[in-house]
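Colleague: A structural model of the following input is requested.
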Amino acid sequence: MAEIERQSGSTPKDEVPEVTYNIAYMIPKKEISMVPDMGKWKRSQAYADYIGFILTLNEAVKGRKLTCEYKVSETVEKLLILLATLDQWIDETPPIDQPSRFGNKAYRTWFAKLDEEAEALVSAVLPSDKSAAAAEIAVYLKESVGNSTRIDYGTGHEAAFASFLCCLCKVGCLTVDDQLAIVFKVFHKYLSVMRKLQKTYRMEPAGSQGVWGLDDFQFLPFIWGSSQFIDHPTLEPRHFINERVVNEHHQDYMFLECIKFINEMKTGPFAEHSNQLWNISAVPSWSKVNQGLIKMYKAECLEKFPVIQHFKFGSLLSIQPKP
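Modeller: Here you go, the predicted model:
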């Protein structure tokens, strides 16, 4: 596989996954079937590319507001159209009357539509010379919206969407110039669609740790959201549990949007329903919060067999060991 070499002396901000050429694309499949296989994952090119992608975006959004100015490329616009389509399908697929409160079966109808259309949706985003990658990349899109059997959603599905975006970088469809738009436009819209899915179809949290988990559904917006706050002149970690601060600043900061959503969905004292976040509010600085959340993400998501057993590997995110 021929690849563009990174320029020497590149900064973390420039370290997007390398553009790949002359690839034999393949349909991604599961490779982690037993706990001992986790070593293969941590040594893999996929792990290196994935964590590199997350950390590169973490660096890109440092100290930046959601409302700041940044370039919006044609590819980003096409991704927003794709996500708007998924959003529209929710409106066209209302929940059905059923005896059980959670896991509305109308979600399966919505998911079947995505299953059928995913490759065409991805083809519409890719330039014609990259159309051969559509079937491979579409798998990550389908994996990113939850499980249609269990009607649940969690951090593994969120990781599939990050993998979808990483693959678009690897084929050169998204570039270094798109980094802010990837988080502030595309991922932001994805979060909005996922929250609508969760509310409309009463989706269960996948593998939830209850009060011991960071959040029932998401993790990445807390990492990138805490990076946005680094070196903020007035807002400290202790402020995010203040509802007035959340209401005043949520449009600028992804972290506060997450807190706002939790406040809307849960009742009772914050310290009881979101104990981990309550503990984080006592950390003295946002840079320490950010570093701690990255460690926690690796330990609680990327190194947990119940999450990674569902991850799929192809030519773009390869199970092969990193050289």
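Colleague: C-alpha from now on. contacts and neighbour counts both.
Modeller: Fine.
Colleague: can you give me the strands for the stretch 201-323 of the chain?
Modeller: With strands called from DSSP state E, counting those that start in this stretch, the stretch 201-323 of the chain shows them at 204-205, 312-313.
Colleague: what helices or strands is the last one leaning on?
Modeller: Where contact means 3 or more Cα pairs under 8 Å, 6 or more residues apart in numbering; DSSP states H and E, strand 312-313 is packed against strand 29-30.
Colleague: next structured bit after the strand it packs on?
Modeller: Next along the chain after strand 29-30, taking DSSP states H and E as the criterion, comes helix 38-43.
Colleague: one more to put side by side:
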Amino acid sequence: MSTNKIEFTNTKAYEFIKIFMYQVDISIKEGKQFENKTQIDILNLINQRIEDTPLDSSSHRFANNACLSIFEFLKSFENIYLVNSFGNASRMDYGTGHELNYFCNLFVLYKKGYCKINEVFYTLKIYFRVVRNFISKYNIEPAGSQGIWGIDDYQILPYLFGSSELFNSNRNILELDTSYCYVECLKSTKNKNSLVLSSFKNKRWFDINRNSLNMYDNQVFKKNVITQHFIYSEYLPNTKK
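Modeller: From the prediction side, this is the model:
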């Protein structure tokens, strides 16, 4: 892993992960999505550990200290992207940078031939659920919440790829159930007063999808407060484009 400083948007890592995002987006729009059993099994194993790890009974102003055992458990997978996909152990918080780490994990698996493009979305949906369970159980803090000006205190990808799933639909959000990724995340979000989500209610899925892709680029890829912690690697190098 390299630590040389370079503007993230000038790196090959940015180019590669952004292209991958568009590839996944197109795959969801155009074809059936499938399960990657190996990755789902790993996520189920993590979720089971969350379920089996009781809360620390001492009083806590913020996150429950029992979450630290989950962070420790993640180290056993010896995967730097996966280890950093559930938040920061020191601050006991979670945000879009950690969500990005898991997406990078899937990119690397894709490049190695362990995950197909049409398996990414299904895997992400399980990851979103496991993370929500983790956040809810241990009261994990949001990393850099934007309040009503943000789409969600914790994640953006469920909305982005959720809009990809509904891209060809003419149905209104009120007509949809939680079998759809977008609605499932919307029902569980703590940011009930998001002006962004409110503005999406009367838009076409085409527009929501386009806006979500632009939003991710601006609020994650182009935010130094997030990308300064980006994990560069062999498949996501910090060399210039």
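Colleague: rewinding a little: a markdown table please, covering the strands of the stretch 201-323 of structure 1 and showing mean neighbour count and distance to Leu191 of structure 1.
Modeller: Shown next, in a markdown table, are those (neighbours: other Cα atoms under 10 Å; distance: least, Cα to Cα, whole Å):
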| stretch | mean neighbour count | distance to Leu191 of structure 1 |
| --- | --- | --- |
| strand 204-205 | 20 | 15 |
| strand 312-313 | 22 | 22 |
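Colleague: And the ones you listed: which comes nearest Lys71 of structure 1?
Modeller: Closest approach to Lys71 of structure 1 among the strands of the stretch 201-323 of structure 1 is made by strand 312-313 (30.9 Å; Cα to Cα).
Colleague: With structure 2 overlaid, report how far that closest one is off on average.
Modeller: With mean Cα distance after the TM-score superposition for structure 1, strand 312-313 of structure 1 departs from structure 2 by a mean of 0.8 Å once superposed.
Colleague: In structure 1, which residues correspond to stretch 81-95 of structure 2?
Modeller: Per the alignment by TM-score structural alignment, stretch 81-95 of structure 2 matches residues 140-154 in structure 1.
Colleague: which one in structure 1 is aligned with Phe230 of structure 2?
Modeller: Alignment note (TM-score structural alignment): Phe230 of structure 2 maps to Phe311 of structure 1.
Colleague: Just confirm Leu176 of structure 2 contacts Tyr182, I think it does.
Modeller: No. Assessed by Cα atoms under 8 Å, Leu176 of structure 2 is found out of contact with Tyr182, at 9.4 Å.
Colleague: between those two, which one's more packed in?
Modeller: A direct count of neighbours by other Cα atoms under 10 Å for Leu176 of structure 2 and Tyr182 places Tyr182 higher, at 23 against 13.
Colleague: The more buried one matches what in structure 1?
Modeller: Pairing criterion TM-score structural alignment: the partner of Tyr182 of structure 2 within structure 1 is identified as Phe255.
Colleague: which non-adjacent residue is nearest that match?
Modeller: Once flanking residues are discounted, Phe255 of structure 1 sits nearest to Gly225: 4.3 Å by Cα to Cα, 6 or more residues apart in numbering.
Colleague: how near is the aligned partner of that neighbour in structure 2 to Lys201 of structure 2?
Modeller: Matched by TM-score structural alignment, Gly225 of structure 1 corresponds to Gly162 in structure 2. Using Cα to Cα, to the nearest Å, we find Gly162 of structure 2 at a distance of 14 Å from Lys201 of structure 2.
Colleague: Neighbour count for those two, which is higher?
Modeller: Gly162 (25 against 13).
Colleague: contacting residues for the more buried one?
Modeller: Contact analysis of Gly162 of structure 2 by Cα atoms under 8 Å, 6 or more residues apart in numbering lists 180-183.
Colleague: As TSV, these with distance to Arg171 of structure 2 would be great.
Modeller: As requested, the contacts of Gly162 of structure 2 are exported to TSV (distance: Cα to Cα, whole Å):
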residue	distance to Arg171 of structure 2
Tyr180	12
Cys181	15
Tyr182	13
Val183	12
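Colleague: quick one: which of these sit in helices?
Modeller: 181-183 (DSSP state H).
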